[in-house]
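In: next come a sequence and a model predicted from it.
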Amino acid sequence: MLTKLIWLMAGAFAIGTEGFVIAGILPAVSRDLHVTIAQAGHLVMAFAFTYAIAAPVTATLTASWPFGRQLRLAMGGFTLANVIAALAPGFTALLIARVLLALFAGLFMAAAGSYAAASSEPSRRGRALALLYMGMTAATVLGVPLGTWVGNNFGWRATFWMIGLLSLVSLLGLTRLRPLTVPWPVPSLRERLRIAARPDVLMTLGVTLVCFAGIFGVYTYLSPLLRLVAGLSDDGVALALLSFGVCGAIGNLLGGHMADRFGALRVGGLALAVLGLVQAGLAWVAHAAPPQVAVYLVFGLIMAWGVVGWSFPPVQQVTLVQQAPQAVSVVLSLNASAMYFGIALGAWIGSLVVAADKVRSLPWVGAAGVFAAAGLAAVVRGRLRRAARRAQAAPLPA
């Protein structure tokens, strides 16, 4: 199975690195292109907003194509967009490149997920999807810290060249992909929207959106925050992102295991509560911690954030699958769109805070968003439990 999916994993690794590394090289982009940190944050907003809208649309428009054509088109376009980003003469050109990158990234991940599921037996599809998304997890552990180090030592353009090279390797491997066609009916865009309009699904998607808005209001500007609060150097920021990625990989595995053992609703609520406290702790450190201990507290909180924060996405996916077991692919794609809408919203809110010269207050944005998501999750949990009790109390048909 690993050899069958290795080039899909390589593509997911490149896309994951592209999506998250911008937070580590934001100051370098800002200095070189003569824009403020807040304006540079629009690069995150443009990528996330485009991904959220384009992913379900492009997946629907290309659904009848053979998988190989979808994947090669997406990765070829993604490779070219990285070259455009690396050669961008100014901020506007880089912004356009980020939009193109999101467009092709969304198409690739949707097609890759379908291919991984379609090429495996039903009893092994979970493991196939886990292998695919291991590429994304590896990006947070290796790709983002490496891309940050490269960008801070050789210039931010070198980071895009690096990702472009990774993308090209994946593209070359995809030329050897085993031909496969879609073995199941593909839902239309209207069917996707109809499922999203269900109150229980819509509220759960709202939890995803609000949580990620809070988190990425902080993560997008994590580099300037760490430099200001903990006095970290370029290498120190890369080390912090490495710690975050390693702990995130642990949290991702832990979240799925705990959801299976203790229930997704309970674990999700607990994860959000703890994550909110971590963000509040980071806010306290930013404003009140003595400078000589701030760096140690920051690293501890970053690691806790990685574990708890990355434990939440798989738990949220389990919640949605339980709500709509007949439409798994639809609810998971909707959850991805909600996540990226949240990232775009968080990047925008964070840019307002940074523009007001309130960088130390960014963690309060994170805390507010996560606690709001926890409150909404509690409402969802109550509604689902009441629905379950009504179903149990309903008389059986004669």
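Out: Nice, I can see it.

In: switch to C-alpha atoms for all contacts and neighbour counts from now on
Out: Fine.

In: list of residues touching stretch 61-80?
Out: Applying CA atoms under 8 Å, 6 or more residues apart in numbering, the contact partners of stretch 61-80 are 11, 100-101, 104-105, 107-108, 111-112, 115, 163-165, 167-168, 170-171, 174-175, 177-182, 186.

In: out of those, which sit inside helices?
Out: Helix and strand membership here follows DSSP state H; of the contacts of stretch 61-80, those in helices are 11, 100-101, 104-105, 107-108, 111-112, 115, 163-165, 167-168, 170-171, 174.

In: mind listing what the closest residue in space to residue 351 that isn't next to it in sequence touches?
Out: The shortest distance from residue 351 to any residue that is not its chain neighbour, by CA to CA, 6 or more residues apart in numbering, is 4.3 Å, and that residue is residue 38. Neighbouring residues of residue 38 by CA under 8 Å, 6+ apart: 350, 351, 352, 354, 355.

In: so residue 38 is in which element?
Out: Using DSSP states H and E, the element containing residue 38 is helix 37-40.

In: helix or strand next in line after that helix, which one?
Out: Toward the C-terminal end, the helix or strand that comes next after helix 37-40 (DSSP H and E) is helix 42-61.

In: tell me the buried residues in that next one?
Out: Under the neighbour-count criterion of 16 or more other CA atoms under 10 Å, helix 42-61 has 42-60 buried.

In: buried stuff in stretch 352-362?
Out: Applying a neighbour-count criterion of 16+ other CA under 10 Å, one finds 352, 353, 354, 359, 360, 361, 362 buried in stretch 352-362.

In: identify the farthest-apart pair in those residues.
Out: Every pair in those was compared (CA to CA); the two farthest apart turn out to be 352 and 360, at 12.8 Å.

In: so how far is residue 98 from the spatially closest residue to residue 132 that is not a sequence neighbour?
Out: Sequence neighbours aside, residue 9 is the residue nearest to residue 132 in space, at 5.0 Å (criterion: CA to CA, 6+ apart). Noted for residue 9: a distance of 21 Å to residue 98, by CA to CA, to the nearest Å.

In: endpoint to endpoint, stretch 215-231 covers what distance?
Out: Across stretch 215-231, the terminal residues are separated by 22 Å (CA to CA).

In: structure B:
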Amino acid sequence: MPLALLALALGAFGIGTTEFVIVGLLPEVAGDLSVSIPAAGMLVTGYALGVVVGAPLMTAAGNRLPRKTMLVVLMGVFIAGNLLCALAGDYGALMGGRLIASLTHGAFFGIGSVVAADLVAPDRKAGAIALMFTGLTLANVLGVPLGTFLGQQFGWRSTFWAVTAFGVVGLLGIIALVPAQPRPPGASLRGELAVFARPQVWLALLTTMLGFGAVFASFTYLAPMMTELAGFSDGAVAWLLVLFGAGLCVGNVLGGKAADRSLMPSLYVILGALAVVLVVFTFTARAPLPAAVTLAVFGAVGFATVPPLQARVMQQAEGAPALASAANIAAFNLGNALGAWLGGLAVDRGLGWTAPTWIGAGLAAAGLCTALLSGRADRRRAAGKRAAPLDSVLPAPRQGATTPPSPRS
């Protein structure tokens, strides 16, 4: 394992922690800044929107820079955003810090995926991407619970001081361990934008949005489903999230290995399995032990989608993958928002706490359909290349040449 992948994973850990840790600190933030909890909740929404906007903009802005230099710049901006959060004296300053930090999220994971893939052999690219994303999964398992505990004990600003310090560690790791990667010959913003003229790139982005939207449709409403239906206490939810996070780590590694062996078949199987697991979850969520077991499996299958989805976009954007890779991170976040919104809509309509999970199953099935369409287009294109027209294979007749007589004449 190249040590540079560890440095990228450290950066991913810090970014993942700052994205999700605010969820556990909403009461503390709301009380300290004298705002309502729904207003504090907008700090989550604002960050997600910043990711969607910042992913393509920051990647395009850094198109002329070497990739390592751009990663260093992104970590510097990330540190500045979290430092502003730690020093924030009012809600506006905190939101501003969150938005600054969010601008780096999509570009870091997008460019980092390209760098990680270039560090290893061609048959290990998805595994390298998965290793970088391990930092994001560990952020959910360790960073968010520890950051929440720290904020509850010493004030929410202490959490952002800790994330700022971790960002500095990630920055130093990138400077020391990531090798210089000059811009590819002929790379340009026009070339990066040109890949969006490929229908397969858009199909890959749509698959990401639908497939990961399936995860967040159910995950967003996990706490009430576990307490209201499965019978767990409120205090048990934190441990259930750790269990879910452990599943994420396992699924991330397995998804990367499977994608390296066979990308599209792995994606079909994982998306199909996700739809099945979510259907099963609607039944097992009514008893503690089956619910806990299914939750762990759900985490594993849900995050097993990430390496093949990211690798698929990079495959289809071959030659200029950085901007498309960052756009795929935006697609993940759009999926998060879509799944959470549809799940909340179902709950508001009185359809019960399992309704978001049924919606997640439907989104996973829709993602599988788009993946199958994309794979079919691949096969048709490959068949077209094999079956070249006959007149492109036979030499053209010379001028003045006569047609040879038939064997019967």
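Out: Looks like it arrived, so ask away. Given the structure is predicted, the values throughout are model-derived calculations rather than measurements.

In: need the TM-score between these chains.
Out: Taking TM-score structural alignment, normalised by the length of structure 1 as the basis, the two superposed chains have a TM-score of 0.80; 389 aligned residues with a CA RMSD of 3.6 Å.

In: ok, back up a step: for the contacts of residue 38 of structure 1, give me CSV that also has distance to residue 34 of structure 1.
Out: Conversion of the contacts of residue 38 of structure 1 to CSV gives the following (distance: CA to CA, whole Å):
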residue, distance to residue 34 of structure 1
350, 19
351, 16
352, 18
354, 16
355, 15
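
In: quick check, nearest of these to residue 145 of structure 1?
Out: residue 350 (21.8 Å).

In: so who does that closest one touch?
Out: 38, 216, 217, 218, 220, 221, 362, 365.

In: tell me the buried residues within the residues you listed.
Out: Going by neighbour count (16+ other CA under 10 Å), the contacts of residue 350 of structure 1 have 38, 216, 217, 218, 220, 221, 362, 365 buried.

In: which of these fall within helices?
Out: 38, 216, 217, 218, 362, 365.

In: just send those residues back as CSV, with distance to residue 89 of structure 1 too.
Out: As requested, these are exported to CSV (distance: CA to CA, whole Å):
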residue, distance to residue 89 of structure 1
38, 20
216, 27
217, 28
218, 28
362, 31
365, 33
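
In: what about the residue nearest to residue 132 of structure 1, which SS state?
Out: The three-state label given to residue 9 of structure 1 by DSSP: H, G, I helix; E, B strand; the rest coil is helix.

In: contact partners for it?
Out: Contact partners of residue 9 of structure 1, counting by CA under 8 Å, 6+ apart, are 131, 132, 133, 134, 135, 136.

In: now do the helix or strand hosting the second one: distance to the chain's middle.
Out: Okay, so that is residue 132 of structure 1. The secondary structure element spanning residue 132 of structure 1 is helix 125-138 (assigned by DSSP H and E). On the basis of CA atoms, centre = their mean, to the nearest Å, helix 125-138 of structure 1 is displaced by 14 Å from the centre of the chain it belongs to.

In: what's the next secondary structure element after it?
Out: Helix 125-138 of structure 1 is succeeded, C-terminally, by helix 144-154 (DSSP H and E).

In: that following helix vs structure 2, mean deviation?
Out: Superposing on structure 2 places helix 144-154 of structure 1 at an average distance of 4.2 Å from its equivalents, by mean CA distance after the TM-score superposition for structure 1.

In: that helix to helix 125-138, inter-axis angle?
Out: Between helix 144-154 of structure 1 and helix 125-138, the angle comes out at 20 degrees (axes from the mean of the first three to the mean of the last three CA atoms, to 10 degrees).

In: please name the nearest non-neighbouring residue to residue 232 of structure 1.
Out: Beyond its immediate neighbours in the sequence, the residue positioned closest to residue 232 of structure 1 (CA to CA, 6+ apart) is residue 226, lying 6.0 Å away.

In: tell me which residues touch the one you found, please.
Out: For residue 226 of structure 1, the residues meeting the contact criterion (CA under 8 Å, 6+ apart) are 232, 237, 298.

In: and the closest residue to residue 86 of structure 1 other than its chain neighbours, how far from residue 170 of structure 1?
Out: Leaving aside its sequence neighbours, residue 86 of structure 1 sits nearest to residue 157 (CA to CA, 6+ apart; 4.6 Å). Separation of residue 157 of structure 1 from residue 170 of structure 1 (CA to CA): 20 Å.

In: more neighbours, the two?
Out: The neighbour comparison of residue 157 of structure 1 against residue 170 (other CA atoms under 10 Å) goes to residue 170, with 25 against 20.

In: pretty sure the more buried one contacts residue 13?
Out: No: under the criterion of CA atoms under 8 Å, residue 170 of structure 1 lies out of contact with residue 13, with a separation of 9.4 Å.

In: is residue 395 of structure 1 in a helix, a strand, or coil?
Out: State at residue 395 of structure 1, reduced to three classes by three-state DSSP: coil.

In: how many residues are close by it?
Out: 8.

In: so what touches stretch 310-330 of structure 2?
Out: Identification of contacts with stretch 310-330 of structure 2 by CA under 8 Å, 6+ apart yields 51-53, 55-56, 59-60, 106-111, 113-114, 125-126, 129, 187, 191-193, 195-196, 198, 200-201, 204-205, 208, 259, 263-264.

In: in helices, which of the contacts of residue 38 of structure 1 appear?
Out: Assigned to helices by DSSP H, the following of the contacts of residue 38 of structure 1 qualify: 350, 351, 352, 354, 355.

In: so which of the residues you listed comes closest to residue 86 of structure 1?
Out: Distance to residue 86 of structure 1 across those (CA to CA) is lowest for residue 351, with 23.5 Å.

In: quick one, what contacts residue 214 of structure 1?
Out: Residues counted as contacts of residue 214 of structure 1 (CA under 8 Å, 6+ apart) are 342, 346, 365, 366, 367, 368, 369, 370.

In: quick check: chain neighbours aside, which residue is closest to the fourth one?
Out: The shortest distance from residue 366 of structure 1 to any residue other than its chain neighbours is 4.0 Å, reached at residue 214 (CA to CA, 6+ apart).

In: which SSE is the one you found in?
Out: Element membership of residue 214 of structure 1 [criterion: DSSP H and E] is helix 199-219.

In: please state the offset of that helix from the chain centre?
Out: For helix 199-219 of structure 1, the distance between its averaged C-alpha position and the chain's averaged C-alpha position is 12 Å (CA atoms, centre = their mean).

In: show the buried residues in the contacts of stretch 61-80 of structure 1.
Out: Buried members of those, scored by 16+ other CA under 10 Å, are 11, 100-101, 104-105, 107-108, 111-112, 115, 163-165, 167-168, 170-171, 174, 177, 182.
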